[in-house]
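K.L.:
Give the three-dimensional model of this entry:
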Amino acid sequence: MAEFDNSYARLPERFYTRIAPEPVPAPEIVLRNDALAASLGVADWGAEVFAGNAVPGGATPLAQAYAGHQFGGWSPQLGDGRAVLLGEVATEAGRFDIHLKGAGPTPYSRGGDGRAWIGPVLREFLVSEFMHAAGVPTTRALAAVRTGMTVRRERDYPGAVLTRVAASHIRVGTFQYFTARGDTEAVEILADHVRARHFPEAEGVCGLYRAMIAAQARLIARWMGLGFVHGVMNTDNMAVSGETIDYGPCAFIDGYSPAACYSSIDRFGRYAYEQQPTIAHWNLAQLGSCLVPLAERELGSEAAAVAALTQELEAFPDLYQAQWIAVFGAKLGIAEPGHEDVALVQDLLGLMARDGADFTNTFRGLVDGSARDWMLDREAFDAWQARWERRRSAEAAAAMAQANPAVIPRNHRIEEAIAASLEGDDGKARRLARVLLRPFDLAGDDRDLAVPPREEERVTRTFCGT
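P.N.:
Purely as a prediction, here's the structure:
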């Protein structure tokens, strides 16, 4: 049985609002993560808990307060407008938040209905579990349930709730919420809480900031290695733990373009694929500004605090670059990738962009020898391959197979699964969930899921669930 130890609920009351999830009329499980449920000690939970109709013993439901920069514009109060944190489950592997997304309105809903519909819930379940299987730090999906309610967006949709699991749900925007109110005491309490929960070895304010910066550098590099476009990298959607959070209008690149942008609300490409490291750096700068008063206490002056935090922030590009070449070096089977390999990777990406080559299949093709088939300018690829062969490790094939997934949650396949689910057929969603749990090992019967979309199947716009 799960043991709740709700450390966030022990923080001052201005950090959250206690509120229970609103019951729904007819909860029905669509997808359930049995392995994750067992590891958390919640294998006995059913649809009633996952929908919010029953609150497990020891849970302390609450909605967290936070603020954020959304597409660069400042919003001083956001918060959990359609989600409720049940509490934290303590396990041998650590503590994990269990969070109901779509659980009804809260004081932070800003006029919204607090609900979710089945499409975004299935997308987050499928994509987040794939990301975990592919080795990317991420929130997890425990269950997706229908609610028996109708949710109104551009039309009526069947309502749903996602049960999400995370190391925590503390965001850059959580720090910003208190900084905007001049509440330095709360910023300090939050920093101590984050250190205890995520970075216990970090010393001092600068050490904590350094750890959070390094976590983001690791995360974004792994996104880039999968051709993942988050789509809404607002500061309220950046978890300080270094996990991917809030899979709204996210997507994976099919035909490679560094400017790939799918989000329907990102009209100017602020969060395009190639922009993600820059935006992470910008978001971290906003986090650093929140820590200035704490660093000032340690270092004796505001000028010293700003200089020290700036020095930590300026390390991000090099930290990210080191993580990026490690990720792509592994994809190319280079045993000890270094600065001299950056041009090799960039030249391949350049060829892929020029030809619109499929991102996932080109890299997987380096494993099985089919990469050339995805290129239009095969003579140029042959010249690149000769350079690559000189750098590739002789024993690289097995390692490369574990660095280059054979299957990803392709945008058109997710849309197919959502469309089928709207008609009452959850088979496609369940098949995707099964296959995406083993993305490096694709069985013959499932190879159709690795095929890029035909022109008429291409998904060029993705949408938030609100």
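K.L.:
make it CA atoms for all contacts and neighbour counts henceforth
P.N.:
OK.
K.L.:
and the closest residue to Pro452 other than its chain neighbours, what does it touch?
P.N.:
Closest residue to Pro452 in three dimensions, ignoring its sequence neighbours and counting by Cα to Cα, 6 or more residues apart in numbering: Asp254, at 6.5 Å. For Asp254, the set of contacting residues under the criterion of Cα atoms under 8 Å, 6 or more residues apart in numbering consists of 357-360, 410, 452-453.
K.L.:
Make a markdown table from those residues and add distance to Gly465 and neighbour count to it.
P.N.:
Formatted as a markdown table, the entries for the contacts of Asp254 read as follows, by distance: Cα to Cα, whole Å; neighbours: other Cα atoms under 10 Å:
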| residue | distance to Gly465 | neighbour count |
| --- | --- | --- |
| Ala357 | 30 | 23 |
| Asp358 | 28 | 23 |
| Phe359 | 27 | 23 |
| Thr360 | 26 | 26 |
| Arg410 | 18 | 23 |
| Pro452 | 25 | 20 |
| Pro453 | 23 | 17 |
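K.L.:
next up, for comparison:
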Amino acid sequence: MPLEIPFDNSYARLPERFFVRQSPVPVKAPELLLLNRGLAAELGLDADALQTPDAVQILAGNAVAAGSDPLALAYAGHQFGGFSPVLGDGRALLLGEVVDRQGKRRDIQLKGSGRTAFSRPGSDGRAPLGPVLREFIVSEAMEALGIPTTRSLAAVATGERVIRGQAEPGGVLTRIAASHIRIGTFQYFAARGDTEALQILTDHVIARHFPEASGTLDLLDAVIARQAQLVAQWMGVGFIHGVMNTDNTSISGETIDFGPCAFIDTFVPNTVYSSIDHHGRYSYQNQPDILAWNLAQFATALLPLMGADREAAIASAQATMELYPDRVRGAWCDVFRRKLGLTRDEEGDERLIGDLLSRMAAGQADFTNTFRALATGNARDHFVQPESFDQWEENWRSRLRREPEPGAEAVAERLRAANPAIIPRNHRVEQALSAASDGDLAPTTRLIGALSRPFEDPPADLEDLTHPPTDDERVYRTFCGT
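P.N.:
Just a heads-up that it's a prediction; the model follows:
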């Protein structure tokens, strides 16, 4: 059966200064490595048809599907605090949009599909296979964890080598997103003084993502709310994005661009994994504050749409931005309250949460396994000095007794539902990618399968995936893959 994709490309109907039309650059010998059959079904696509030779040519960028209108999107962005007025899709193309079975509009994009008009000098526009598989693994893990995220539909090997210090196998990822509109998209037009384009983009985003918003300030407020919730969810699973530039902050509130990302093992709040984050700007503990900085850039970009009186516009934007601290604090408390088995808000909960995290940091406790072990009663075993946990546990047990359902079984059920047993630990991801570069996909498929059920106790043959790394296995650096 031939592949049929019911494209309905709304972004392609915007003015041409929003993008550059071009086709993907063909690759030598495409081979389908991974296909997300469940996601294909959500999109209304035939998974069997996606595996045919003709479909693989489309997923590799060697052919363009009927109805597709490939676009390299224009955007700007602050990268590590410095503004770049032109970034854009330097190695990705939006193939088009589909409306899924739930009536939600979704982008279909190829990453690693060759040079575009936005490619940096010297860039080949390609992606090594390792980062393609990393994004597939981690984005699907985030979906299973219940965290808003872009998704991975397919990973294709190109049969070519790319040079990233050394020759590596190349790959192309088919990424699915609610949209690929970023804070940097707004910054692109704001930097050009193109108020007309800003208004068109704002109207498009409101219609697509926030139909309840009545104007620019409502849009700013809605984006702040979604982003506050998202970063709180990241913190709750120990996720470090690694490169929280404004061009990597999605307006839709999805996690996007899984480059130098990782999950904390031993809880150290200032943990940094990214090889390019030399000063810890995007450390675990800094993420809520960096998001505030990014949202301030979004608010600044929107100012031309808030009226002719700039001082009044600034005051309105600032008043809206001032909602962020309480929102992110509230979202963070809600996430961690659930991780402690608590169902309602009490004064003192934030202090209780913070006390545990401080003791975990001092006690060199594993983030994921400590929270999971609250359900089994052996969390103290994860501390270098278990008596430090004992001192905290007494206060926690007292707080639990004030819950509507304080019984041990009900509490344990809540704890298991809020605390994953398995995450994509960085050393396991790296081991899978290393094997894949040698042609062995078994560790990758094993990991993806296990990560699809993160809140279940894994069977014995997968229990090794829950173990923290040994000193020899520990990985301290991750790379963006560009």
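K.L.:
circling back to that earlier point, quick one: map the residue nearest to Pro452 of the first structure onto the second structure.
P.N.:
Taking TM-score structural alignment for the superposition, Asp254 of the first structure sits opposite Asp265 in the second structure.
K.L.:
ok, that match to Ile422 of the second structure distance?
P.N.:
Relative to Ile422 of the second structure, Asp265 of the second structure is positioned 11 Å away (criterion: Cα to Cα, to the nearest Å).
K.L.:
Report the set of residues contacting both of those two.
P.N.:
Thr368.
K.L.:
And for the equivalent of Ala76 of the second structure over in the first structure, the neighbour number?
P.N.:
Under the alignment defined by TM-score structural alignment, Ala76 of the second structure is paired with Ala67 of the first structure. Ala67 of the first structure has 23 neighbours, counted by other Cα atoms under 10 Å.
K.L.:
ok, back up a step: so which of the contacts of Asp254 of the first structure would you say is closest to Val187 of the first structure?
P.N.:
For these, the residue nearest Val187 of the first structure by Cα to Cα is Arg410; the value is 39.9 Å.
K.L.:
ok, that closest one - contacts?
P.N.:
Taking Cα under 8 Å, 6+ apart as the contact definition, Arg410 of the first structure lies against 251-252, 254, 449, 452.
K.L.:
quick one: Asp46 of the second structure and Ala40 touch, right?
P.N.:
Yes: look at Asp46 of the second structure against Ala40 with Cα atoms under 8 Å: they come within range, at 6.6 Å.
K.L.:
one step back: among the contacts of Arg410 of the first structure, which are in strands?
P.N.:
Taking DSSP state E as the definition of strands, the contacts of Arg410 of the first structure contribute 251-252.
K.L.:
closest to Met224 of the first structure among the contacts of Arg410 of the first structure?
P.N.:
For those, the residue nearest Met224 of the first structure by Cα to Cα is Phe252; the value is 10.0 Å.
K.L.:
what's the closest non-adjacent residue to the closest one?
P.N.:
The shortest distance from Phe252 of the first structure to any residue that is not its chain neighbour, by Cα to Cα, 6+ apart, is 4.6 Å, and that residue is Phe228.
K.L.:
Neighbours of that neighbour, how many?
P.N.:
Using other Cα under 10 Å as the criterion, Phe228 of the first structure is surrounded by 21 other residues.
K.L.:
Spit out the contact partners of the residue mapped onto it from the second structure.
P.N.:
Pairing criterion TM-score structural alignment: the partner of Phe228 of the first structure within the second structure is identified as Phe239. Applying Cα under 8 Å, 6+ apart, we find Phe239 of the second structure in contact with 261-264, 284.
K.L.:
and the helix ranked longest in the second structure, how far from the first structure on average?
P.N.:
Determined from DSSP state H, the single longest helix within the second structure is helix 216-237. Here helix 216-237 of the second structure is compared with the first structure after superposition; its mean distance to the aligned residues, by mean Cα distance after the TM-score superposition for the first structure, is 0.4 Å.
K.L.:
Helix or strand next in line after that helix, which one?
P.N.:
strand 239-240 (DSSP states H and E).
K.L.:
surely Gln109 of the second structure meets Ile176?
P.N.:
Yes: Gln109 of the second structure lies in contact with Ile176 (Cα under 8 Å); the separation is 6.4 Å.
K.L.:
Compare these two (neighbour count), which wins?
P.N.:
Remark: of Gln109 of the second structure and Ile176, Gln109 carries more neighbours, 26 against 23, as counted by other Cα under 10 Å.
K.L.:
What's the separation between the closest residue to Gln79 of the second structure other than its chain neighbours and Ser10 of the second structure?
P.N.:
Of all residues not flanking Gln79 of the second structure in the chain, Asn245 sits nearest, at 4.9 Å (Cα to Cα, 6+ apart). Separation of Asn245 of the second structure from Ser10 of the second structure (Cα to Cα): 26 Å.
K.L.:
Also Gln391 of the second structure?
P.N.:
Using Cα to Cα, we find Gln391 of the second structure at a distance of 57 Å from Ser10 of the second structure.
K.L.:
how about the helices in the stretch 251-400 of the first structure?
P.N.:
Listed in chain order, the helices of the stretch 251-400 of the first structure (DSSP state H, counting those that start in this stretch) span 276-299, 302-313, 316-331, 342-355, 359-368, 378-391, 396-401.
K.L.:
correction: the stretch 1-150 of the first structure
P.N.:
Using DSSP H, counting those that start in this stretch, helices in the stretch 1-150 of the first structure cover 34-40, 47-51, 118-133.
K.L.:
Look up how far Met360 of the second structure lies from the match of Phe228 of the first structure.
P.N.:
Shown here: Phe239 of the second structure relative to Met360 of the second structure, a distance of 16 Å by Cα to Cα.
K.L.:
now Pro420 of the second structure
P.N.:
Spatial separation of Pro420 of the second structure from Met360 of the second structure under the definition Cα to Cα is 17 Å.
K.L.:
try Ser10 of the second structure
P.N.:
Plainly put, Ser10 of the second structure is 48 Å away from Met360 of the second structure if you go by Cα to Cα.
K.L.:
Next: Arg329 of the second structure.
P.N.:
Taking Cα to Cα as the measure, Arg329 of the second structure falls 20 Å from Met360 of the second structure.
K.L.:
which residues in the stretch 51-200 of the second structure form strands?
P.N.:
Per DSSP state E, counting those that start in this stretch, the stretch 51-200 of the second structure carries strands over the ranges 71-73, 77-79, 82-84, 92-99, 105-111, 127-128, 151-163, 167-177.
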